[in-house]
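Student: With the sequence up front, the predicted model follows.
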Amino acid sequence: MQNADSVVLPHTGDDEHANTSESTPLVGHGLKPLSKRELAISRVQFFALCWSIFLIGWNDGTIGPLLPRIQDYYDVGFATVSWIFVLGCIGIVFGAFINLPLTPTLGFGKMLVFGGSFSIVAYGLQSLRPGWHTFVLSFFIGGIGMAMQDAHANAFVALVKHNNELKMGLLHASYGLGALIAPISATLFAQTPHWSSHYWTSFGLSIINVVVLALVFRLKVQDVCLREGGEHVPEPDESQPPHKFTQILKMKATHLLALYLLTYIGVEVTIGAWTVTFMMIVRGGGSYTGYVASSFFGGLMLGRVILIPVSRKFGEVNAAYLYTVLAIAFQLVVWLVPSFTINAIAVCLIGIVLGPMYPIAMNHSGRIFPRSLVTGAIGWIAACGAAGAAALPSLTGNIAARFGIESLQPFLVVAMAFMGFFWYLVPKHPQRTT
């Protein structure tokens, strides 16, 4: 088991074919100092990726406060409105599938812009309040774009040697920031007749995202962008046959990490999407209960920064167990203590302890996968994990339709327990290809 001070990361690019199956330790010693130009480029690249992840958080934080208005406007119940999550899930999985074969052809920069363009189309449709079927279809389109952007942003930062742990934490803190701000906007618009105007804001932000990604990365491949930011990238070994997809899918670690992240992200988005409804119906919250979702995502953002020292002290693997136990304890408070105020505080605390888990999983992926597979592996795991953002909220909606929204809390407790179990099964040492 490795602690945070001996992070092991591979490093590669879009077209690398390194013949080693070993992961390379990337510690903070022996790194070439960045020139002023390289440092500036690296920071701009990182900011652009943070903005992209910010919008994914914005998307996930939007739906909770607007869900009651969507149900009223389209006159649909819990089970029917859950098709939003189902189609989003299908879109994310589809995006993950097409991401792997398209990346060698288009390259890193073009894939980021391509993925961002799907978000523009999705938000454009949602802002028009079209018919129910078209509205639901827009979440499929948006899911494709989010899968592509999430995969490439995570893979790129995982391959950055300089301040890797901090950058991975900040990258995902930007997700929490987006998910924190979005419910504030969505709650305000939910009080007006034109609730879909929130999606016009999302539409504008997604256009800015595509422009920024195009200007910063200039449609270049990953290796070139990494080198421009001062990262050392080994020359590709063309003797290695390019059967990466098959190799990735043959590795047990791929599927276990995908299961872990699917459950984790599913829990995270389920809390953000359905807790507002639970607090309004069961705890008697008013029209501004949407701010509870903001407190959760604010905690998520905060936890990804302030708990870095805790993760270093205990080691990231052990810290993940600690955070899981605390999350279950706070979730039991929400379930068993019938107080709106105490529940709202507990929801925020859940966000704080859940926050570091995704960056930990991404860093751990970099430790255990061979360098020749890291980009594809992290991309696939991140995209499959993102499917949990649709799968678990959809399942929650169907369970709530049958047993009531009160079923949310025991469902989340069980899901968190499974999350800890999957983390236990994830390999803790570097893996070799077969």
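Tutor: Arrived safely, thanks for sending.
Student: Only C-alpha atoms from now on, for both contacts and neighbour counts.
Tutor: OK.
Student: Could you check whichever helix in the chain runs longest and say which residues are buried?
Tutor: Across the chain, the longest stretch assigned as helix under DSSP state H is helix 36-74. For helix 36-74, a neighbour-count test (16 or more other C-alpha atoms under 10 Å) marks 38-39, 41-42, 44-70 as buried.
Student: and for stretch 251-259, what are the contacting residues?
Tutor: For stretch 251-259, the surrounding residues in contact (C-alpha atoms under 8 Å, 6 or more residues apart in numbering) are 248-249, 361, 365, 377, 381-382, 384-385, 422-423, 425-427, 431, 433-434.
Student: can you do 10 Å?
Tutor: Stretch 251-259 has contacts (C-alpha atoms under 10 Å, 6 or more residues apart in numbering) with 247-249, 261-264, 361-362, 364-365, 368-369, 377-378, 380-388, 418-419, 422-434.
Student: Show me how far that stretch is from its chain's centre.
Tutor: In terms of C-alpha atoms, centre = their mean, to the nearest Å, the centre of stretch 251-259 is found 17 Å from the chain centre.
Student: Show me what counts as buried in that stretch.
Tutor: Judged by neighbour count using 16+ other C-alpha under 10 Å, the buried positions of stretch 251-259 are 251, 253-259.
Student: try it against this one:
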Amino acid sequence: MERSRGSRSSRGSLGSMRAPLLDPESVDAVYGTGEAVVDYDGAPLESWNNPKSNIIKVLVAFVGFTVMGLTDSAIGALLPSIEQHYDLSDVQVSLAILIPFAGSLVSTVLSNWFHYQLGRGGVAILGVTCMLCNYLCAQTCPPFPVLVMFFTVGGMGAGLLNGTWNAWIGAFADAHGVLGVLQGFYALGGIVGPALITYILSQGVPWYFYYRVMAFAAASLLVVDIYAFRKDGPQQYREKCVEDDSSDEESESASFWDAFHLKQVWLLSALVYCYQGTEMGLSHWVVTYMIRARHGDPKKMGLISSCLWTGLTLGRIMLGFVTGRFKNQKRVVSIYFAAALVADLAFWFLTGDIVSSAVAIFAIGFFTGPVYPSAMILATSILPKRMHVPGISAATGLAGVGAAMFPVAIGAALSLLGAPSLQPIIFFFLSLTTCIWIIMPSH
């Protein structure tokens, strides 16, 4: 027995590239039933090992997401060293956080055009090349404006890879499992990055040596990338994106703007904006806080950031399974929020030793880890079905804004009020996120 997935309206434009990730029907997979999952034209859907050439492509994507995790988690651990090297204020060094997001925005605007001109393989190669250029520049320790400019290039490359590989794997028959592993490799990079930086700095090696390691990793990835995606050109991509009915695209475009008329979308956007901003703000500035407020060793405090990332990773994996066993999942996540607030208070007031701080930071990450995926699941319940893709896309877009703006705003606050101000800021926005979650409708 054959079964098809999704709807025609979820194909085509840049906005619809995200559809397989967000529409429950579009990522439905059949396990152990003997049914064949087929595409709209009756052809079997791709999977991680079908065709066989996908195996190496998926492995390349896993490595690429690991490299992105290593890059994103590095900024927070490197901020004190960059700030000291260039003699910058907290606000000035915050540009190193904000600018990569500008590059990511550029990739969002141009991604569809790049796909039609270069194909999926060309976009993957361009993305890795942009990241390699960033690392090659950073490892020379250039003037700060030049460093920031190439951070933008790196952000654009990461944005291209994030979009093309998520959209491609999201259309697999086994999308749930493969996407979970893909995001797991990103988190793995987030764990390893600060630990590696801590080791490098503890050996008396300059901070920019880290980017030499990253340049080697990106260069190796580029070679394998070129080989793996050599047959994924623009012609192949265009053939897969041909629409049988152009009216579907018009309907999808209208529903995107209709999403902004729903209060659920605004609540969801506010939730993920505050959540992502708080998470990234803490990730980027906790090392600086530990050095200035708790007089930690700059060469070792990168481990605190690794504790946060480890907690986030384990929380998303372990508590995700736990949450799914309860009928009232919204209440369960509210309990997670309460536990995270208690952990944050412990981190605030238990200042006796570094170990207690590390445990508290881990707990914050662990209990807030499942919030983001739970919010996406809740969105599919509270939004009309035709609003799933545009509504969630709008919310996740604002989450990216929060991830970029919050660290900059926190950097400005730390410059004016001092490092200890990080604690009340994080507690306030974590409390605000909790309140928004509580008032979110359940259905």
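Tutor: That came in fine, so what should we check first? Values in this document were obtained by computation on a predicted structure and should not be read as measured data.
Student: Got a TM-score for the pair?
Tutor: Comparison of the two superposed chains (TM-score structural alignment, normalised by the length of the first structure) gives a TM-score of 0.79, and 411 aligned residues with a C-alpha RMSD of 3.9 Å.
Student: and the longest helix of the first structure, how far from the second structure on average?
Tutor: Here the mean offset of helix 36-74 of the first structure against the second structure after fitting is 2.7 Å, by mean C-alpha distance after the TM-score superposition for the first structure.
Student: residues of the helix or strand following that helix that come out buried?
Tutor: The helix or strand immediately downstream of helix 36-74 of the first structure is helix 78-81, counting by DSSP states H and E. Under the neighbour-count criterion of 16+ other C-alpha under 10 Å, helix 78-81 of the first structure has 78-79, 81 buried.
Student: Next: stretch 433-443 of the second structure.
Tutor: Judged by neighbour count (16+ other C-alpha under 10 Å), stretch 433-443 of the second structure contains these buried residues: 433-434, 436-437, 440.
Student: gap between it and the chain center?
Tutor: 22 Å.
Student: on contacts alone, who are the packing partners of the longest helix anywhere in the second structure?
Tutor: The helix that spans the most residues within the second structure, counting by DSSP H, is helix 95-138. Counting contacts by 3 or more C-alpha pairs under 10 Å, 6 or more residues apart in numbering; DSSP states H and E, helix 95-138 of the second structure packs against helix 54-86, helix 144-170, helix 209-228, helix 234-240, helix 263-292, helix 388-417.
Student: Give me the mean distance between it and the first structure.
Tutor: Helix 95-138 of the second structure sits 2.6 Å off on average (mean C-alpha distance after the TM-score superposition for the first structure).
Student: quick one: that helix to helix 263-292, angle?
Tutor: In terms of direction (axes from the mean of the first three to the mean of the last three C-alpha atoms, to 10 degrees), helix 95-138 of the second structure departs from helix 263-292 by 70 degrees.
Student: quick check: angle from helix 95-138 of the second structure to helix 54-86?
Tutor: Going by the same axes, to 10 degrees, helix 95-138 of the second structure makes 110 degrees with helix 54-86.
Student: Return the distance of helix 95-138 of the second structure from the chain's centre.
Tutor: 15 Å.
Student: ok, the counterpart of Ile248 of the first structure in the second structure to Gly397 of the second structure distance?
Tutor: In the second structure, Ile248 of the first structure lines up with Phe256, judged by TM-score structural alignment. Counting by C-alpha to C-alpha, to the nearest Å, the separation of Phe256 of the second structure from Gly397 of the second structure is 13 Å.
Student: These two: who's more crowded?
Tutor: The neighbour comparison of Phe256 of the second structure against Gly397 (other C-alpha atoms under 10 Å) goes to Phe256, with 20 against 15.
Student: and the gap between the nearest residue to that one once chain neighbours are set aside and Thr380 of the second structure?
Tutor: Nearest residue to Phe256 of the second structure, sequence neighbours excluded (C-alpha to C-alpha, 6 or more residues apart in numbering): Pro390, at 4.5 Å. Between Pro390 of the second structure and Thr380 of the second structure the computed distance is 11 Å (C-alpha to C-alpha).
Student: got it, and Ser255 of the second structure?
Tutor: In this view, Ser255 of the second structure and Thr380 of the second structure are 15 Å apart by C-alpha to C-alpha.
Student: now swap in Pro100 of the second structure and tell me
Tutor: Going from Pro100 of the second structure to Thr380 of the second structure by C-alpha to C-alpha gives 30 Å.
Student: out of those two, which sits in the busier spot?
Tutor: Taking other C-alpha under 10 Å, Pro100 of the second structure and Thr380 do not tie; Pro100 has more neighbours (25 against 20).
Student: what's the distance between the alignment partner in the first structure of that one and Tyr73 of the first structure?
Tutor: Under the alignment (TM-score structural alignment), Pro100 of the second structure pairs with Gly88 in the first structure. Distance of Gly88 of the first structure to Tyr73 of the first structure, given as C-alpha to C-alpha: 20 Å.
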